[in-house]
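Student: One predicted model, sequence on top.
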Amino acid sequence: MLEIFRKWYKRYLSEEESVLLLVLLTLSVVLLMTIGDILAPVLAAIVLAYLAQGLSGRLERLGLPTWLGVAVSYLVFVGAFFGFCLAILPLVWRQTLGLVGELPGMLSRGQEILSILPERYPQFLSEAQVRELISLAQSELAGLGPALVTSSLAWIPSILTVMVYLILIPLLVFFFLKDGHQIFAWFGGFLPTERPLLRSIWREMDQQFANYARGKVLEILVIGSVTYFAFAWLGLQYAVLLGVLVGVSVIIPYIGATLVTLPVALVGFFQWGLTAEFYYMLVVYMVIQALDGNVLVPLLFSEAVNLHPVAIILAVLFFGGIWGMWGVFFAIPLATMIKAIINAWPRAGSAVSAVDQ
């Protein structure tokens, strides 16, 4: 047993830099599990700074001075950030309240539909089972009011936290844009001067993370906007709310699209019933999802994030488990980082190939 461990150590941890990398990884996981919520605005600001840096880089290549490119990209970011927070979010909130107000009516209509099912399909559902389902739904609805009051009171600290984030994130984005190189140089001062492994990982991560962040935000904007205009054209209620939900769902590949399909189908069903409009809406929604997965994603990302679907799902489950919502959001970049580390990790002896597909 000791001999096996000695060979493993000699193969993977024989170099000084590999031990340093293992320590940094362990420290990073511990920080995410303990103070991940505190670091969330910093990491969110880093993602947004990558987006703004792409615009400033293009402006510099067009001949603008560095300071002017940074200023223009930051002004564009601030305008988009506060435009979304002050224009889109209040509308989404109002539509959410309207949907919650219509829930009792939707449940009543659902009870009427359930009461008809035993007559049409007695071999699958009996009247006793329907009465049991209705009784269960009524009991859950009765406890919904106190639960909403309790949760709304619990949201007060979260609302204050969001208000603080609205101030902190734009400030952090500005400093990351303006002094990003100095900040990274300061962190690099704590590392060994010769660090080829870390430099190799950083070069791959820097490019892939930037491509992923810009592509994902563009995908959210395109899918959310197209969904909103399609639902509004069809006359579906709560088009803004559903458009935002469908757009945000692309953050979680495979799982997000599955989860958001249920509210879209339910809103359409309770508005139109099993009519032609309902089926038209479902077809349009499925076409949007198909175009997203088969056209938009390959066009935006190409080989930037070359991960197997199983690896993506495992990353969502793992990082979501140790870091909550932020872990789900950053799951793919973190999985990409792990892939880059595995590919660059020094190995003594025979090479070990990492299977990515």
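Tutor: Thanks, I have it. Numbering: from 1, shown residues only.
Student: When you work out contacts or count neighbours from here on, use the C-alpha atoms and nothing else.
Tutor: OK.
Student: Now do the helices in the chain.
Tutor: 2-12, 16-61, 66-83, 89-101, 103-120, 127-142, 144-188, 196-234, 239-249, 255-272, 276-291, 297-301, 309-329, 331-344 (DSSP state H).
Student: Run the chain-centre distance for the last one.
Tutor: Using CA atoms, centre = their mean, to the nearest Å, we find the averaged C-alpha position of helix 331-344 to lie 17 Å away from the chain's own average C-alpha position.
Student: And for that helix, what's in contact with it?
Tutor: Under the criterion CA atoms under 8 Å, 6 or more residues apart in numbering, residues 197, 200-201, 204-205, 208-209, 212, 305, 307, 311-312, 315-316, 319-320, 353-354, 356 lie in contact with helix 331-344.
Student: take the one below as the second:
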Amino acid sequence: MLDMVTQWYKRRFSDPHAVSLAAILIVGFITIYFFGHLIAPLLVAIVLAYLLEWPVAKLTRIGLPRVLSVMLVIILFISLMLLAVFGLVPTIWTQVGNLINDVPSMFNGLNSFLSSLPERYPEFIQPQSIETLLETIRVKVLGMGESIVKGSLSSLVSLAALGVYLILVPLLVFFLLKDKDEMVGTMSNLLPKNRRLATKVWLEMNEQISNYIRGKVVEILIVGTVSYLTFFIMDLRYALLLAVMVGFSVLIPYIGAAAVTVPIAIVALFQWGLTPDFYWLLLAYAIIQALDGNVLVPVLFSEAVNLHPVAIIVSVLVFGGLWGFWGVFFAIPLATLVKAVWKALPATEIEANY
């Protein structure tokens, strides 16, 4: 067993460039794992810088100075964000309040529906099972209420953190875009000299991460907009709130789509019951998800679809458990990084001595 491990180590890490790559990855992992909460504004700024680098580069190519290009793009981006916030947040907040007010009537309707099941299907469903299920739901609803109260009590802290983000993040994005070349040069001077493999992986991942972030934003906008139009046309309650949930559900591949199906089905069920409208809505939602998974995602993420769905789900679970939201958001690029690193590491066979 020891000989096998030794042979594997010699095959993969006989090159000093491979050792440098492993060291860089380990230091990066430790930094993000232990200090990720401290550098969260920087992480947000890096994501936004990747997103905005494309329009900045386009403006630079047509002759505008980079500083002016950065300023124009950031001003336009902030204006769009403010427009979205002031245009969407009040409506979403109103729909959240209406949904909370409707929860008791929804629970009573669910209680009546489940209580009637033993009478309809006595050979399949026992009254004791329904009572246990209702008690479990009641406890969960009370727990959600307590969580909302606790969340409101800690809202002042959240608002303070949000204020810090609103000040720091735009400044960080500006300097990351303006001084991109200088910062990259400084970081390269700090890295080990034997970094041929690290440079190879970096060049590949830099392009993929940039495309991934832009593609994910486009996917959120397209899926959210199409979902809202569908819900609005079918006159579904809380259409904007549910469409926003569907849009952001694409951040979590496969799992997000399955999770957001539950509130949509519950709202539709209590609005229409088991009527044709309910089934038409589920069919429309299924078509949206199918087009997203089979048409939109392959177009936007041609490299990512080379990963097996099991690998993507495992990446979401592993990296989400390690780094929370950021691990989930970057699950596909991180899985691609693992694949790229494994391919980049040398695998020179060591001749056996006989």
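Tutor: Everything's here; your move. Source: prediction; values computed, not measured.
Student: Only the buried subset of the contacts of helix 331-344 of the first structure, as a ChimeraX command please.
Tutor: The following ChimeraX line selects those of these that are buried, judged by 16 or more other CA atoms under 10 Å:
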select :201,204,205,208,209,212,305,307,311,312,315,316,319,320
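Student: sorry, back to before: please indicate which of the helices of the first structure has the most neighbours on average?
Tutor: Stretch with highest mean neighbour count among those: helix 239-249 (a mean of 23; mean count of other CA atoms under 10 Å).
Student: Relative to the second structure, what is the average displacement of that one?
Tutor: In the superposition with the second structure, the average deviation recorded for helix 239-249 of the first structure is 0.7 Å (mean CA distance after the TM-score superposition for the first structure).
Student: Which secondary structure elements does that helix sit against?
Tutor: Under the contact definition 3 or more CA pairs under 8 Å, 6 or more residues apart in numbering; DSSP states H and E, helix 239-249 of the first structure sits against helix 89-101, helix 196-234, helix 255-272.
Student: ok now that helix, how far from the chain's centre?
Tutor: Put simply, helix 239-249 of the first structure sits 13 Å off its chain's centre (CA atoms, centre = their mean).
Student: That one to helix 276-291, inter-axis angle?
Tutor: Relative orientation of helix 239-249 of the first structure versus helix 276-291 (axes from the mean of the first three to the mean of the last three CA atoms, to 10 degrees): 30 degrees.
Student: Need the contact partners of helix 239-249 of the first structure.
Tutor: Residues outside helix 239-249 of the first structure that contact it (CA under 8 Å, 6+ apart): 91-92, 95-96, 219-229, 231-232, 256-257, 259-260, 263-264.
Student: Touching, L234 of the first structure and M281? I think so.
Tutor: Yes. The pair L234 of the first structure / M281 is scored as a contact, 7.1 Å apart, by CA atoms under 8 Å.
Student: show me the contacts for L198 of the first structure.
Tutor: Going by CA under 8 Å, 6+ apart, L198 of the first structure touches 17, 21.
Student: Aligned against the second structure, show me the partner of it.
Tutor: Aligned counterpart of L198 of the first structure in the second structure: A198 (TM-score structural alignment).
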